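*Asks:* please work out how this folds:
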Amino acid sequence: MIVIDKLCYQSKLRYENAGEKFAFAVLTLLICVVSRSIAVAGIVLAVTGTLTVAKGGVPVLRYLKFLTIPLAFLFLSTAAILFHISRTPMDLFAIPLGGWYLTTSMSSLHYAVQLILTALSAVSCLYFLSFTTPMTDILEVLRRLHCPKLLIELMLLIYRFIFVLLDTASAITTSQHCRLGNRDYKTALKSFGLLGSALMLRAVTRSNRLYTAMEARCYDDTIRVLSENHPPKKSVIAAIVLFDSALIALAIWSKYLI
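*Replies:* A predicted model of the protein is given here:
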């Protein structure tokens, strides 16, 4: 079972209304991305992290470990924005390299911090939704929002096949280890290629079998999944509206009044 999926089903917010969690995560993400405000991003990162850890019950170290995954990519991508090689030194610092300078400015530093915090806060919104809401509940929300049925079915089938392929890959990898298929670098590369080709063939075979089984059970282009009904709470809706309204006000204030 995928770790995120396991944490989701163990979350203390598992049985809260999925529509409320979906609305909070999506609206907050949009406000954060559109505003590009450092203050808004910091508040969103703190609030969603607190809700996921304190209210949802996700271990702090595990949550921080998941946050380090996008953080590594962000540092690499913002390095090109932050550092410049120029003949003219900038205002923050400049390291001479012959006739050139490795340099940066305050505006570049501000933009890099803004980009990192905005991206991290957006990821934290998605983590909040992923760690507290099962995939079936998210798909039910999308169905109520009149998302195309074809897209919902594809998402459900892809979600199902992730577990199937992971289980198959784990079995093949164990078999390769038992046969010393990774004893050196050359053998490991060959084993990895064989693993990819075997997964491809088995995925196609299983997808054909799945479609045949679905048609044998009178498949009519709609996959029906039982969903639990958790009524929305007026207090939670009011809190979401107040929080997002405060974020919008803060974004406007920081952009036009400072």
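
*Asks:* rest of the way, CA atoms for contacts and neighbours
*Replies:* Fine.

*Asks:* the stretch 101-250 of the chain: helices as residue ranges?
*Replies:* In the stretch 101-250 of the chain, the helices defined using DSSP state H, counting those that start in this stretch lie at 106-132, 135-144, 149-178, 185-216, 234-252.

*Asks:* reformat these as CSV; add mean neighbour count.
*Replies:* Listed next are the helices of the stretch 101-250 of the chain as CSV, based on neighbours: other C-alpha atoms under 10 Å:
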stretch, mean neighbour count
helix 106-132, 21
helix 135-144, 17
helix 149-178, 14
helix 185-216, 13
helix 234-252, 15
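
*Asks:* out of those, nearest to residue 61?
*Replies:* Of all the helices of the stretch 101-250 of the chain, it is helix 106-132 that lies closest to residue 61, at 14.2 Å by C-alpha to C-alpha.

*Asks:* for the closest one, packing partners?
*Replies:* Applying 3 or more C-alpha pairs under 8 Å, 6 or more residues apart in numbering; DSSP states H and E, one finds that helix 106-132 makes contact with helix 3-10, helix 18-35, helix 38-50, helix 60-82.

*Asks:* roughly how far is the last one from the heart of the chain?
*Replies:* Going back to what we said before, that points to helix 60-82. On the basis of C-alpha atoms, centre = their mean, to the nearest Å, helix 60-82 sits 13 Å off its chain's mean C-alpha point.

*Asks:* one more: the first one?
*Replies:* Per C-alpha atoms, centre = their mean, the displacement of helix 3-10 from the mean C-alpha position of its chain is 14 Å.

*Asks:* quick one: list the elements packing against it.
*Replies:* Taking 3+ C-alpha pairs under 8 Å, 6+ apart as the contact cut, helix 3-10 packs with helix 106-132.

*Asks:* and the angle from the helix it packs on to helix 3-10?
*Replies:* Inter-element angle recorded for helix 106-132 and helix 3-10: 60 degrees (by axes from the mean of the first three to the mean of the last three C-alpha atoms, to 10 degrees).

*Asks:* on that earlier part again, now the helices and strands packed on helix 106-132 in a markdown table, with mean neighbour count and distance to residue 162?
*Replies:* Shown next, in a markdown table, are the helices and strands packed on helix 106-132 (neighbours: other C-alpha atoms under 10 Å; distance: least, C-alpha to C-alpha, whole Å):
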| stretch | mean neighbour count | distance to residue 162 |
| --- | --- | --- |
| helix 3-10 | 16 | 11 |
| helix 18-35 | 20 | 22 |
| helix 38-50 | 20 | 27 |
| helix 60-82 | 13 | 19 |
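
*Asks:* to compare against the first, here's another:
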Amino acid sequence: MAVLTLGACLAAQAWWIPLIVFGLMAALTVWAGRTPWLLYGRLLLVPVAFLLLGLPAVALSVSTGPVPDGRWFEIFGLYVGATQAGLGMARDILVRMLGAVSCLYFLALSTPLPDLLGLLRRCRVPALFLEILMLVYRFVFVLLDTALEMRRAQTLRLGYTGLGTSYRAWGGLLANLLLRAYQRAGGLYTALTLRGYDGNLRVLETPRRMYPGNVVLAALLGGSLLLLAVTV
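*Replies:* Below you'll find the model as predicted:
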């Protein structure tokens, strides 16, 4: 279902279709997936904050003269303002991002990685791709755990008591983070080798019961949104 709704977001010409996808995916993730809505909101803050930093560059235009279909103000001989086309493009980017991110979170928060790898393996995805996916997933958490441990150690040594000490602590963390994470990743690879790693990562899949009604409902919802996106 996440793939179908993501396709609907990418194929939609009407700006309101990604909003429907966002509402549906968010409701399913929070209600059916039982994800705390506060956690879901915090997860959304990261991509939304990143996008809001770039949207003004899309919505605003700089010109040597005012354009009739927008509102402009003059700065040092240049006219800065927004046109209907720029605002429409910014709106489309925002709603597409919300819809696409909600599809990603629906998949990530409801499907364990071993189950996803098992599905991809049954779909004849190359083993090399699955291995890279698994290792990247693991090493992302190695990097995150290393950063949290270093920050906790700095906090215990009063590294964030003032503005100056905070800057020095952040500088030290950033300067040593990749080196420490690389060392931990090397230790992880050594542990895999000692346990007989031969290039194939085998994970245990948890048997799960599939309900035909849920499968049909998900296919109908996703297919309907995709059909609506390509026809409207």
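
*Asks:* what does the TM-score come to for these two?
*Replies:* Overlay of the two chains. TM-score (TM-score structural alignment, normalised by the length of the second structure): 0.84; 231 aligned residues with a C-alpha RMSD of 2.6 Å.

*Asks:* ok, back up a step: out of the helices of the stretch 101-250 of the first structure, which comes closest to residue 91 of the first structure?
*Replies:* When the helices of the stretch 101-250 of the first structure are compared by C-alpha to C-alpha, helix 106-132 sits nearest residue 91 of the first structure, at 6.8 Å.

*Asks:* what angle do that closest one and helix 60-82 make?
*Replies:* 150 degrees.

*Asks:* whereabouts in the second structure does helix 106-132 of the first structure align?
*Replies:* Under TM-score structural alignment, helix 106-132 of the first structure corresponds to residues 84-110 of the second structure.

*Asks:* please compute how far that stretch lies from its chain's middle.
*Replies:* Here the centre of stretch 84-110 of the second structure is set off from its chain's centre by 11 Å, with C-alpha atoms, centre = their mean.

*Asks:* I'd like the helices of the stretch 101-250 of the first structure as TSV, with distance to residue 96 of the first structure appended.
*Replies:* Formatted as TSV, the helices of the stretch 101-250 of the first structure follow (distance: least, C-alpha to C-alpha, whole Å):
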stretch	distance to residue 96 of the first structure
helix 106-132	18
helix 135-144	53
helix 149-178	50
helix 185-216	41
helix 234-252	39
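
*Asks:* looking at the first structure, name the residue matched to residue 139 of the second structure.
*Replies:* Taking TM-score structural alignment, the alignment pairs residue 139 of the second structure with residue 161 from the first structure.

*Asks:* one step back: and the match of helix 106-132 of the first structure, how far from the first structure on average?
*Replies:* Comparison of stretch 84-110 of the second structure with the first structure after fitting gives an average deviation of 1.2 Å (mean C-alpha distance after the TM-score superposition for the first structure).

*Asks:* of all the helices of the stretch 101-250 of the first structure, which one is nearest residue 19 of the first structure?
*Replies:* So among the helices of the stretch 101-250 of the first structure, helix 135-144 is nearest, using C-alpha to C-alpha, at 6.0 Å.

*Asks:* helices and strands around that closest one, which ones?
*Replies:* Counting contacts by 3+ C-alpha pairs under 8 Å, 6+ apart, helix 135-144 of the first structure packs against helix 18-35, helix 149-178.

*Asks:* try it again with 10 Å
*Replies:* Helix 135-144 of the first structure sits against helix 18-35, helix 106-132, helix 149-178, with contacts defined as 3 or more C-alpha pairs under 10 Å, 6 or more residues apart in numbering; DSSP states H and E.

*Asks:* distance of the aligned residue in the first structure for residue 37 of the second structure from residue 50 of the first structure?
*Replies:* By TM-score structural alignment, residue 37 of the second structure lines up with residue 60 in the first structure. For residue 60 of the first structure, the distance to residue 50 of the first structure (C-alpha to C-alpha, to the nearest Å) stands at 9 Å.

*Asks:* repeat for residue 101 of the first structure
*Replies:* Applying C-alpha to C-alpha to residue 101 of the first structure and residue 50 of the first structure gives a distance of 42 Å.

*Asks:* swap in residue 241 of the first structure?
*Replies:* 18 Å.

*Asks:* kindly report the same for residue 119 of the first structure.
*Replies:* Residue 119 of the first structure is 18 Å from residue 50 of the first structure, by C-alpha to C-alpha.

*Asks:* one more: residue 250 of the first structure?
*Replies:* Taking C-alpha to C-alpha, one finds residue 250 of the first structure at 20 Å from residue 50 of the first structure.

*Asks:* again with residue 231 of the first structure
*Replies:* 24 Å.

*Asks:* likewise residue 62 of the first structure?
*Replies:* In terms of C-alpha to C-alpha, residue 62 of the first structure sits 13 Å off from residue 50 of the first structure.

*Asks:* residues in contact with residue 35 of the first structure?
*Replies:* 41, 118, 247-248, 250-252, 254-255 (C-alpha atoms under 10 Å, 6 or more residues apart in numbering).

*Asks:* now residue 186 of the second structure
*Replies:* Counting by C-alpha under 10 Å, 6+ apart, residue 186 of the second structure has contacts 180, 192.

*Asks:* and it, what's its match in the first structure?
*Replies:* Using TM-score structural alignment, residue 186 of the second structure pairs with residue 208 in the first structure.

*Asks:* ok, now residue 8 of the second structure?
*Replies:* Aligned partner of residue 8 of the second structure by TM-score structural alignment: residue 31.

*Asks:* doesn't residue 41 make contact with its match?
*Replies:* Yes - if you go by C-alpha atoms under 10 Å, residue 31 of the first structure and residue 41 touch, sitting 9.2 Å apart.

*Asks:* what touches both of the two?
*Replies:* Common neighbours of residue 31 of the first structure and residue 41 (C-alpha under 10 Å, 6+ apart) are 122, 247, 251.

*Asks:* just checking, the last one touches residue 42?
*Replies:* No - judged on C-alpha under 10 Å, residue 251 of the first structure makes no contact with residue 42 at a distance of 11.8 Å.

*Asks:* quick check: neighbours shared by those two?
*Replies:* Shared contacts of residue 251 of the first structure and residue 42, defined by C-alpha under 10 Å, 6+ apart, are found at residue 32.
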